[in-house]
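Novice: fold the following, please.
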Amino acid sequence: MTDPRRPVLSAAERAADAVELFSRASARLRQVVPFHSAVWTAADPETGLITAPMLVEDIGSEEDCAAYWESELLEENVLPFRELARATVPAAGLRAATGDLPARSTRFRRLLLGQGVFDELRAVLRIDGRPWGLVSLFRTTDAFRPDEVALLAELSRPLAGRLRGLARPPESTPRTEAPAPGLVFFDESGEATSMNDEARHHLALLPEGPSFPSPLGVKLPIWVIGVAFQARAIADGRDHGSARVRIRTTEGRWLVCHASCLTGPAGKPGPVALVIEPATPADLAVLIADAYALTPRELQITQLLARGMTTAEIAATLVISPHTVRDHLKTVFAKAGVSSRGELVARLFTDHYWPALPAPTPLRRSGRPAARARIPRL
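Specialist: Model prediction:
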């Protein structure tokens, strides 16, 4: 018997980026698990929040998309992604989970029912305990069968592995100055009320996707709005996670978007303050390690190497033998596709930091040399 996963995984392997992966996988999956509409999105592997890119197929309006994620984070629902990410089986159908009473979920009652949805099949694409993508499939007739749920669950790990590999930043990205952090304020209704010029700059670098107009004349991507929703959910006691997500720009670099709910008069929840800024080395260390499938020990050794330590010094620090250090480094070289320590540090660290180190200042032809350029400390 032909493995029904094979066409989906084969299509995913040919994808050049995450958007193409979602598109190819969705088209193949639809042939074995019929559905009428779908949402495929990347997720931040540390917080599970949605991030770029996102593929929305045959769903009404962008406002419907925003309402869907608002409900996901701020309302009581059956099968929220944060719970599914920790479940033994990372996929489930709404009707099966509610005993054929999907209206028990606010999301279905308030949104999906009016759009003609009969059942929703959700999955978290996860590998090694980390979520790299989220999938929602919708049907207007018939419930999803147990074997269809099982198939999507079996696709979770290999598709997540492919997404993880595609998260590697390109080997060459534009060198630009590091702009200051951007700041956006949202009122209690979730409306953006003010932002600085730096926020506009950062928002202009984000990839295309579902976005929504604001009174400030700037469209806000769903990933940014989702972080603001999460901050409100934490303030309301609905979630105890982190309102933080990393978003890849059109230049291939990473921004970090994080938010918190301020306190108003008499301790009441106030506006949400959202900061969007270049990712720091600490923000990227785990992401890069996961993207190259480094083990915790391999990442530890690589970080010590990046600090300029010798093999003997690394061995002494970690209380292991120099031979073990060399074996780990060989494995890391193979995973990163490099052949020297300098290449490794550049590939996994320096190339992904923003800003780049400044170019050396040339000597003056006459008199004393120009002052040396200062290198920012990482």
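Novice: going by C-alpha atoms from here, please, whenever you check contacts or count neighbours.
Specialist: Fine.
Novice: what about the closest residue to L262 other than its chain neighbours, how many residues nearby?
Specialist: Spatial nearest neighbour of L262, chain neighbours left out: G270 (4.9 Å); criterion: C-alpha to C-alpha, 6 or more residues apart in numbering. Counted with other C-alpha atoms under 10 Å, the neighbours of G270 add up to 17.
Novice: which helix or which strand is home to G270?
Specialist: Taking DSSP states H and E as the criterion, G270 maps to strand 269-278.
Novice: on contacts alone, who are the packing partners of that strand?
Specialist: Helices and strands touching strand 269-278, by 3 or more C-alpha pairs under 8 Å, 6 or more residues apart in numbering; DSSP states H and E, are strand 182-186, helix 197-204, helix 222-235, strand 254-263.
Novice: go through those and pick out the most buried.
Specialist: Among the helices and strands packed on strand 269-278, ranked by average contacts under mean count of other C-alpha atoms under 10 Å, first place goes to helix 222-235 (a mean of 24).
Novice: list the helices and strands it packs on?
Specialist: Going by 3+ C-alpha pairs under 8 Å, 6+ apart, helix 222-235 lies up against strand 50-57, helix 62-74, strand 254-263, strand 269-278.
Novice: what's the closest of the ones you listed to L344?
Specialist: L344 lies closest, by C-alpha to C-alpha, to one member of the helices and strands packed on helix 222-235: strand 254-263, at 19.3 Å.
Novice: other residues contacting that closest one?
Specialist: Outside strand 254-263, the residues that touch it by C-alpha atoms under 8 Å, 6 or more residues apart in numbering are 224, 227-228, 231-232, 235, 243-249, 269-279, 283, 352.
Novice: and if you look at stretch 62-77?
Specialist: 59, 80-81, 104-107, 111, 210-212, 222, 226, 229-230, 232-233, 238.
Novice: which non-adjacent residue is nearest H240?
Specialist: I234 (5.7 Å).
Novice: okay, now L220: neighbour count?
Specialist: 20.
Novice: now do F118
Specialist: Neighbour tally, F118, other C-alpha under 10 Å: 18.
Novice: T250 too?
Specialist: 13.
Novice: do N77 as well
Specialist: Residues near N77, counting by other C-alpha under 10 Å: 18.
Novice: quick one on the thing from earlier: centre of the chain to the strand holding G270, how far?
Specialist: Centre-to-centre, strand 269-278 and its host chain are 18 Å apart (C-alpha atoms, centre = their mean, to the nearest Å).
Novice: still on that earlier bit, dump the helices and strands packed on strand 269-278 into TSV; add distance to A38 as well.
Specialist: Listed next are these as TSV, based on distance: least, C-alpha to C-alpha, whole Å:
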stretch	distance to A38
strand 182-186	29
helix 197-204	26
helix 222-235	16
strand 254-263	26
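Novice: now the other sequence, so there's something to compare against:
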Amino acid sequence: MPGSVPREQAERDLVRQCHAGLPLPDLWGRVLRSLRRIVPVDAAFVATADPATLLFTGAHAEEPLAGASARFLENEFSGADVNRFAALATARRHVSTLDLATRGDRVASPRYGEIMRPLGLGDELRAALVAGTECWGYLCLHRADGGRGFTAAELELVARIGPHVAAGIRDATVRAAPRPGPQRPGVLVVSDDLALVASTPEAEALAEVLDGGPGELPLAVQALVAALLAAERGRGPSPLGSTVRTRTGEWVRLSASRLTGPVGGVVSVVLDPSRPASGAVARLAAHALTAREREIAVLVLRGRSTREISAALFLSPHTVQDHLKSVFDKTGVRSRRELVGLLLAGPGG
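Specialist: You can find the predicted model right below:
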């Protein structure tokens, strides 16, 4: 129960859990248990995100949220509601509440009127979990309707712990040693209402090591399709895809496109585990590189010389070398060859 231990001690315990090197399922459980010792929560949702695209890559949702994931995704990509996760990820402040964003007028939010109120939910506290400049996940806490909303002190607490939770997600995502998993690309065919229409055996195997059960769509796939549908309706940019870590520690690249022809109203999603550098951008982000340093590291990965990088980025060769030295320092390597080996081999490689 909140208040059963001193708040300062409970917060310290929560932060310690974030830096204990826990795998994601254990991290989620311990963070939510520790958080509930400080903040009353009636339902919670936690998710991982691709730092490059800000799309969901996996999630844990408590009831009654789990059964409404498709409606929450549609709302997230509608572009017409407050506190969307991707907006919080790029905002100056990464946390907010529904009551704060609507000035206490909850019915101004379609998410509240169409999804949350029918589920008996009232105020919600949302946070983009950002470590450095990279968003690694999202947190959403709900209160039952009719009760009090989240306080300013609770909002500040979540703002303080958010970067620590993000670091825990980052470390669990990036450093987990890979185990052998499916190696051939697969295809899922998904309807516009986010239902699975057809799949290849390879895709089914990959979906199961993401977070989907037999016949279920992983959240990463649902989010990518929802983003594509929003783009088709003019509500956002067309998604470039996302990179997801499986439960077996492999990296899978997801891409989606509209199928045309006699079969209408369906989207093809390709799940490709075959490219060894699929997780390179995420691994770079885990070392707290700046945007410019990541650009240079990716070009090194592609075999570009200092002169070629200089021309591509309109930088002097001396500036390129300065950035590259910083990349070496942050990643703990001493040469281009070691950097490429680190990124391509990945954790445990």
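Novice: TM between them?
Specialist: TM-score of the superposed chains, computed with TM-score structural alignment, normalised by the length of structure 2, equals 0.81; 338 aligned residues with a C-alpha RMSD of 3.7 Å.
Novice: ok, back up a step: any idea which of the helices and strands packed on helix 222-235 of structure 1 gets closest to A192 of structure 1?
Specialist: Of these, nearest to A192 of structure 1 by C-alpha to C-alpha is strand 269-278, at 9.1 Å.
Novice: contacts for that closest one, please.
Specialist: Here strand 269-278 of structure 1 makes contact (C-alpha under 8 Å, 6+ apart) with 178-188, 199, 202, 227-228, 231-232, 235, 254-264, 354.
Novice: all helices in the stretch 51-200 of structure 2, in order from the N-terminus.
Specialist: 69-76, 85-90, 98-101, 110-111, 152-175 (DSSP state H, counting those that start in this stretch).
Novice: which part of structure 1 matches the second one?
Specialist: So that's helix 85-90 of structure 2. Aligning helix 85-90 of structure 2 against structure 1 (TM-score structural alignment) gives residues 81-86.
Novice: before we move on, what about stretch 225-234 of structure 2?
Specialist: With TM-score structural alignment as the criterion, stretch 225-234 of structure 2 aligns to 228-237.
Novice: ditto for stretch 24-36 of structure 2
Specialist: Using TM-score structural alignment, the match for stretch 24-36 of structure 2 in structure 1 runs over residues 18-30.
Novice: so where do the strands sit in the stretch 1-150 of structure 1?
Specialist: For the stretch 1-150 of structure 1, the strands defined by DSSP state E, counting those that start in this stretch cover 37-43, 50-57, 91-93, 119-127, 130-139.
Novice: JSON lines please, covering the ones you listed and showing mean neighbour count.
Specialist: Rendered in JSON lines, the data for the strands of the stretch 1-150 of structure 1 read as follows (neighbours: other C-alpha atoms under 10 Å):
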{"stretch": "strand 37-43", "mean neighbour count": "23"}
{"stretch": "strand 50-57", "mean neighbour count": "22"}
{"stretch": "strand 91-93", "mean neighbour count": "25"}
{"stretch": "strand 119-127", "mean neighbour count": "26"}
{"stretch": "strand 130-139", "mean neighbour count": "24"}
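Novice: and those strands as TSV, adding distance to S321 of structure 1?
Specialist: As requested, the strands of the stretch 1-150 of structure 1 are arranged in TSV below (distance: least, C-alpha to C-alpha, whole Å):
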stretch	distance to S321 of structure 1
strand 37-43	38
strand 50-57	41
strand 91-93	43
strand 119-127	30
strand 130-139	31
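Novice: I'd like to know which of the ones you listed is closest to A192 of structure 1.
Specialist: strand 50-57 (19.1 Å).
Novice: which strands and helices sit next to that closest one?
Specialist: By 3+ C-alpha pairs under 8 Å, 6+ apart, strand 50-57 of structure 1 packs against helix 18-32, strand 37-43, helix 222-235, strand 244-248.
Novice: in CSV, list these along with distance to L74 of structure 1.
Specialist: Output for these, formatted as CSV (distance: least, C-alpha to C-alpha, whole Å):
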stretch, distance to L74 of structure 1
helix 18-32, 26
strand 37-43, 18
helix 222-235, 5
strand 244-248, 16
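Novice: how about these, which one is nearest A160 of structure 1?
Specialist: strand 37-43 (9.4 Å).
Novice: now do that closest one: everything it contacts.
Specialist: In contact with strand 37-43 of structure 1 (C-alpha under 8 Å, 6+ apart) are residues 18, 22, 49-59, 131-139, 163.
Novice: and with 6 Å instead?
Specialist: The contact list for strand 37-43 of structure 1 (C-alpha atoms under 6 Å, 6 or more residues apart in numbering) reads 49-58, 132-138.
Novice: just how off-centre is it within its chain?
Specialist: Per C-alpha atoms, centre = their mean, the centroid offset for strand 37-43 of structure 1 relative to its chain is 12 Å.
Novice: after superposition, how close is that strand to structure 2?
Specialist: Its matched residues in structure 2 lie on average 0.7 Å from strand 37-43 of structure 1 after superposition (mean C-alpha distance after the TM-score superposition for structure 1).
Novice: can you give me every residue that contacts the most centrally placed residue in structure 1?
Specialist: Taking C-alpha atoms, centre = their mean, the centroid of structure 1 lies closest to D44, which sits 2.7 Å from it. For D44 of structure 1, the contacting residues are V245, by C-alpha under 6 Å, 6+ apart.
Novice: please apply the same query to A166 of structure 2.
Specialist: A166 of structure 2 sits next to L129, V130, A131, W136 when contact means C-alpha under 6 Å, 6+ apart.
Novice: so what corresponds to it in structure 1?
Specialist: Match for A166 of structure 2 (TM-score structural alignment): A160.
Novice: hmm, back to that, of the strands of the stretch 1-150 of structure 1, which is nearest T324 of structure 1?
Specialist: Closest among the strands of the stretch 1-150 of structure 1, using C-alpha to C-alpha: strand 119-127, at 26.4 Å.
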